[in-house]
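Visitor: give me a 3D structure for the following:
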Amino acid sequence: MRTIFILNGPNLNLLGQREPEIYGHTTLDEIRGWCEADAAELGLAVEFRQSNFEGEIIEAIHAARIKAAGIIINPAGYSFTSIAILDALKMFERPKIELHISNIHQREAIYHHSLVSKTATAVIAGLGAYGYRLALRAMAEMTR
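Guide: Sure, this is the predicted structure:
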């Protein structure tokens, strides 16, 4: 069974509480539930992780090199600052989807330039929490 790593960066543990006018009211646990149900339907396994710590995200990317057919990553604030996460993702040679709940291009200029996009196979932004479900379906196709 193909395993997809779904990695979530800082502050995403507060989804549903943090700036709901931007990120909505859906919690990360609800997103995890959707992803697990969709993965079962698609014949996939998911490893769903969230960390507020850059090194833990890098360790997860390293683990994905061995275990995962693809990575869906919402690096959150690290999208715009972490060369270390970019470098780790460059070493993962299978499909990678960068995911953002908000449309980062409609937000303040600081959010317009994602380092992670330099290595992503595809980018999904602005579809809210539902973007995770679409990313998983896209990943199922990309990893056939």
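
Visitor: C-alpha from now on. contacts and neighbour counts both.
Guide: Fine.

Visitor: measure how buried residue 142 is and give me the count.
Guide: The burial count assigned to residue 142 is 14, neighbours taken as other CA atoms under 10 Å.

Visitor: please name the nearest non-neighbouring residue to it.
Guide: Spatially, and ignoring its direct neighbours in sequence, residue 142 is nearest to residue 95 (6.8 Å; CA to CA, 6 or more residues apart in numbering).

Visitor: touching, that neighbour and residue 71? I think so.
Guide: Yes - the pair residue 95 and residue 71 passes the contact test of CA atoms under 8 Å, sitting 6.5 Å apart.

Visitor: between those two, which one's more packed in?
Guide: residue 71 (29 against 18).

Visitor: the more buried one in helix, strand or coil?
Guide: Applying DSSP: H, G, I helix; E, B strand; the rest coil to residue 71 yields a three-state assignment of strand.

Visitor: next up, for comparison:
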Amino acid sequence: MTKPIYVLNGPNLNLLGVREPHIYGTTTLEDVRGLCEARAAVFGRQVVFRQSNHEGQLIDWVQEAREGACALVINPAGYGHTSIALLDALKALSIPIVECHLSNPAAREEFRRHTFVSLAATGLVSGFGARSYELAIEAAAQAAKASA
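Guide: Here you go, the predicted model:
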């Protein structure tokens, strides 16, 4: 059986479409799920799509991805800037990791310009709104195929 691509979403992403739409747009997280599922299907993959506001829950899912996923797309949200524990969990993976952001962190406040996740990521997609997820799924599927 083909392993899925895990898509993990960090804190406050459950508020997509409501929270700061001038930055993050009006697309909801459920809309993003649909985009990810459709894009993954093009590559013959399914997605496991999850969101949590809790750091430990995200770490548990990253650890689960070690055996259960062919690749990981992660939008760590605020935890990208703060969580060494999330970085450590990601460093234990041997599958491709694609960091994904709706906005371009490098063009925002100083504290958003560095993410710990980038230290473990295979690549980064940011700044394209919900389209960032589609591009990240494509990159993850292609990287998973190349590493198989």
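
Visitor: drop the TM-score for these two in here.
Guide: The TM-score (TM-score structural alignment, normalised by the length of the first structure) is 0.98; 144 aligned residues with a CA RMSD of 0.7 Å.

Visitor: what about the residue nearest to residue 142 of the first structure, distance to residue 37 of the first structure?
Guide: According to CA to CA, to the nearest Å, residue 95 of the first structure and residue 37 of the first structure sit 21 Å apart.

Visitor: quick one, helices of the second structure?
Guide: Counting by DSSP state H, the second structure has these helices, from start to end: 21-24, 29-42, 55-68, 84-91, 131-147.

Visitor: would you mind finding the most buried of those?
Guide: When the helices of the second structure are scored by mean count of other CA atoms under 10 Å, the highest mean neighbour count falls to helix 131-147 (a mean of 20).

Visitor: give me every residue that touches residue 1 of the first structure.
Guide: Residues near residue 1 of the first structure by CA atoms under 8 Å, 6 or more residues apart in numbering: 43, 44, 45.

Visitor: out of those residues, list just those in strands.
Guide: Of the positions in these, 44, 45 sit in strands, assigned by DSSP state E.

Visitor: ok, back up a step: let me have the helices of the second structure in a markdown table, extended by distance to residue 108 of the second structure.
Guide: What follows is the helices of the second structure, written out as a markdown table (distance: least, CA to CA, whole Å):
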| stretch | distance to residue 108 of the second structure |
| --- | --- |
| helix 21-24 | 10 |
| helix 29-42 | 22 |
| helix 55-68 | 23 |
| helix 84-91 | 21 |
| helix 131-147 | 17 |
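
Visitor: out of those helices, which gets nearest to residue 118 of the second structure?
Guide: With CA to CA as the criterion, residue 118 of the second structure lies closest to helix 84-91 of these, at 8.5 Å.

Visitor: which residues touch that closest one?
Guide: Around helix 84-91 of the second structure, the neighbours that count as contacts under CA under 8 Å, 6+ apart are 55, 58, 59, 62, 63, 79, 80, 116, 117, 119, 120.

Visitor: now do 7 Å
Guide: Applying CA atoms under 7 Å, 6 or more residues apart in numbering, the set of residues contacting helix 84-91 of the second structure from outside is 59, 62, 63, 116, 117, 120.
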